[in-house]
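S.K.: following is a predicted model, sequence given first.
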Amino acid sequence: MATVPDLRRHLHAFRLHPFVASSLLCVLLAGLAQLCLPQASPDASSSPCRCTLPEKMPCLFMHGLGEAQTLPLQDSYPSYWGQIHHNAPCCSSVRFARIETINRGWDHPSLQDDFCAAAMNVSGSTCSGRIDKLILVAHSMGNLIASGALASGRCNMAKNVHWISIAAPMEGTKSSNCIEKVCQNEWMAPLSVAIGSMCPAPPAILSMRHMSTVAEPMKQKFKDAQHAWARHVTRLSCGVDTFGVVGVSSLFNSLRNWWVAMWSFHDHPEVDGLVDFSSCTGGRDWDGFGSHAETSLHYKARVNHMDAAFQNGDGWWGSDRKPMQWFQCTL
């Protein structure tokens, strides 16, 4: 059996900064507490809502950061989007983009071209460079990619496109600054596991550093993207809870969200773990925000960053924890 001196020696060898150690302990305890209750249901098939659009339209789901390679359009993508392909009443067809989003920032021309090609493919557009008759569901950096493509003229968007913006970091995110800092400081190296070992920080993460911290040329790209986004977006969904819809399968992501949020020092107190509410709304005041899944035009939900992408279904309790039901009811 290990003695007290042995334990002290092992702890000293690990050399965790005291604040880091206490942070990890808090994460563990909070996570164990969350596990005491069942939190998530797999789908929202019992929703009373039906599509109210005049006709169903093809849907493209555009992911955010983290894709290691570009693949053909997919019919489902459950590891990212959960079971939303079975819960999309306004979609005449459902396609999921799989575009490399690690080694290219959201402002990279080839990444924006890849988005435009996918959107025009799904919409069946016959007009070169024009996205027509489409429901675009974009999550996180996917919104910056799409709005950047419009702002830079890589493609354009017709008025009959419905754009559902989910957890969009339209002002960037202090979490990217946090990840960059973690990668640059040796004493924080043990915590790189909490950010998925993304060190050194890849171009996609660096491109999303908060716009208040970047040089003027990049700041202008954010402003141009925000303008294009605000002109075309139809619905917004923003999470304001770092733990969100916690279940056994999503526990690690919830803990990681909590840790990153704690170290990111976001400008707004309401945050989904990675993106704060101000950035998700592009720093604008939007009429119609609410927390009721069936009736809110724009959804302010007690979910975290990946919950917002329907990855963990709906929460059992509370209309402000049902992103899939909101999606079914919003169009």
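M.R.: Perfect, I can see it now. Numbers count the residues shown, from 1 in each chain.

S.K.: please count neighbours and contacts with C-alpha atoms only from this point.
M.R.: OK.

S.K.: what's the burial count for the spatially closest residue to Ser47 that is not a sequence neighbour?
M.R.: Of all residues beyond its chain neighbours, the one nearest Ser47 is Gln325 (6.1 Å), with distances taken as CA to CA, 6 or more residues apart in numbering. The burial count assigned to Gln325 is 25, neighbours taken as other CA atoms under 10 Å.

S.K.: one more to weigh against that first structure:
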Amino acid sequence: MVHTQEYESLLPTKNTKHSHRRRSFIIIILVTIAILLGTTLGLAYGFIYWKSRCIKTHKHVQLKHVLPGSFGIEFKLHTKNTSDTSTENDITIKWEHEPKDIRYRQKTEEMVSNDSVLTTVTIVNNNATVSYELGNETCWLNPDNSSIFEWYSILPLIMESVRSNHREDGCRERMWTTTYNGRRVFICIIDQRISYIRYDNRVAQSQEWMVPSQSSIKLPSDATKCGMMDSEMTSLLVVDDDKRQNTSDSTRQQLSYSQTYRKDNEYLKQPEIFVRSAKPDCLFIHGIGVKSPKTGYKSLKSMSYWGHIEKNTPQCSSHKFIQFNTVDNGWDSVSLHKMFCEFATGSNVDGRISNKIIFTHSMGNNIVAAALHRKVCSFDVQSSKWFSVSAPWRGSKVVLKLEDLCSGHLGPSHHKSENLLWLVLEHTKYCTHEGKMSPAYRTLHPTYKSPTGISYDDLVAVARLHVTGALCGTSPWGMGLSLSFSGTLKFIQSFSHLDQPNDGVVALNSCNVFGKKFQSIAKFALMSVNHLESSMKFGCRKPLCSWYQIL
């Protein structure tokens, strides 16, 4: 009995040892799992934190942090505008990282009628001047604003660019990128230097990396200023430094006037869609300044007057350009009316314009309106559209002074800057080689009485009845697509005292005969372009391209 009791007293002790072992084993497993789980979570959290830090750091690394604090660079940029004008650009930039001082110089050699015109744009702290050099003659003037110089506007954005995953064959590193005017700008950096910049299918190739002194890029201080500030003088005047006129007020007025009606990107936001069974043919009628052929007309598939407008008019099934003599013939020429109607309808009597989009520029507007008024042909408003560009519906006050501009005073001259003006006036056929005003311009006199009996009021009535959309320019400088012509139109506008705003040839109060349509309809646009740019002769930029594309 004693042994049995002793044996039974030992059993709980044995079970207790097994329980302790089992609990210890379970605890060890749980601790191990906890350690593994903690380690895994710690590694995952660390990875996530490291990755977020890397991404955050990457997003804040901009090109200005990579490039030297101060540097200079020279680019080569070649642009061929049309068959009779080409541009070679040398762009020199000095960038000061601290303070943010940008010094910019762009030299442009432009061929105009086989003569070389060298223009130099100099911008220091947003103050810009443009100098013109023809032979041994040089003068300068102030543009309306520095924003017209595209590459100058792109420069500050480049410094804010970030590295992308985009690669190109010509660049061994990943490209840096930013956005300008809604389009991507790509920058290739090699060994902490800019190799090239690509924007809108144009490449600015780095030619030299340097550190130019401040004195190498400076505004002109003792050079001659081009000017025509005195309407009583028939020659270009030299304006002393202390008599320079501040153009900022007029600049702000013009910009404010344009922005009241339309913002740059508003054209694409408010398209009106035409429903047609098939794409129409597009017909282009040029304005004054074309002398060939002397008689008759040509139907062309392209024309330098309109640049490469076919690239920005995808709504057309075909592009046809009429070419006729608008130097010796005015807008009331019966022969021009018949030629237009035959071109547009296939008949010069009682033809009907159907399933067409018509683009008219400058005096071409007056020609078409006069032809319709005389009922040489008719216009089907159900199937056809008519878009008016830079129209002098009520003539132009430029004509009042053009006789003086074309006179012997501005023939071959030794006066600084006169030869440049003379060259461009002759190139645009404002003046004949003999120094007289082209006959067609006489028909644009504001008080002109046509022997046909057609008046400006008749033209305006036709326009209001048939025109679907219109574009009017508000700046003689425009977009600066051709600095030589921009400068000349600025000269002409100053001399002729055109009403403000104007495009250098036509005042807005002559172009806009459509009232409030410019405020409410996207196809009626006011734009900071000059008279020659609006036909896309020198290419286009936003919003000019956008306007043509939505029509």
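M.R.: Thanks, I have the structure now. If you're wondering where the values come from, they're calculated on a predicted model, not measured in any experiment.

S.K.: re earlier: map the residue nearest to Ser47 of structure 1 onto structure 2.
M.R.: When the structures are aligned by TM-score structural alignment, the residue of structure 2 matched to Gln325 of structure 1 is Ser546.

S.K.: its match and Lys269 touch, don't they?
M.R.: No: counting by CA atoms under 8 Å, Ser546 of structure 2 does not reach Lys269; the two are 10.3 Å apart.

S.K.: on that earlier part again, what's the mean distance for the host helix or strand of the residue nearest to Ser47 of structure 1 versus structure 2?
M.R.: Assessed by DSSP states H and E, Gln325 of structure 1 sits inside helix 323-329. After superposition onto structure 2, the average distance of helix 323-329 of structure 1 to its aligned residues comes to 1.2 Å, using mean CA distance after the TM-score superposition for structure 1.

S.K.: who does that helix touch, helix- and strand-wise?
M.R.: strand 314-315 (3 or more CA pairs under 8 Å, 6 or more residues apart in numbering; DSSP states H and E).

S.K.: and the helix ranked longest in structure 2, how far from the chain's centre?
M.R.: For structure 2, the longest helix by residue count, based on DSSP state H, is helix 2-60. For helix 2-60 of structure 2, the separation from the chain centroid amounts to 71 Å (computed by CA atoms, centre = their mean, to the nearest Å).

S.K.: re earlier: show me the contact partners of the helix holding Gln325 of structure 1.
M.R.: The set of residues external to helix 323-329 of structure 1 that reach it, using CA atoms under 8 Å, 6 or more residues apart in numbering, is 43-44, 47, 49-51, 84, 87-90, 292-296, 299, 301, 307-310, 313-314.

S.K.: what's stretch 186-196 of structure 2 aligned against in structure 1?
M.R.: Using TM-score structural alignment, stretch 186-196 of structure 2 lines up with nothing in structure 1.

S.K.: tell me the buried residues in that stretch?
M.R.: Phe186, Ile187, Cys188, Ile189, Ile194, Ser195, Tyr196 (16 or more other CA atoms under 10 Å).

S.K.: need those residues in TSV (columns: secondary structure).
M.R.: As requested, these are exported to TSV (DSSP: H, G, I helix; E, B strand; the rest coil):
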residue	secondary structure
Phe186	strand
Ile187	strand
Cys188	strand
Ile189	strand
Ile194	strand
Ser195	strand
Tyr196	strand
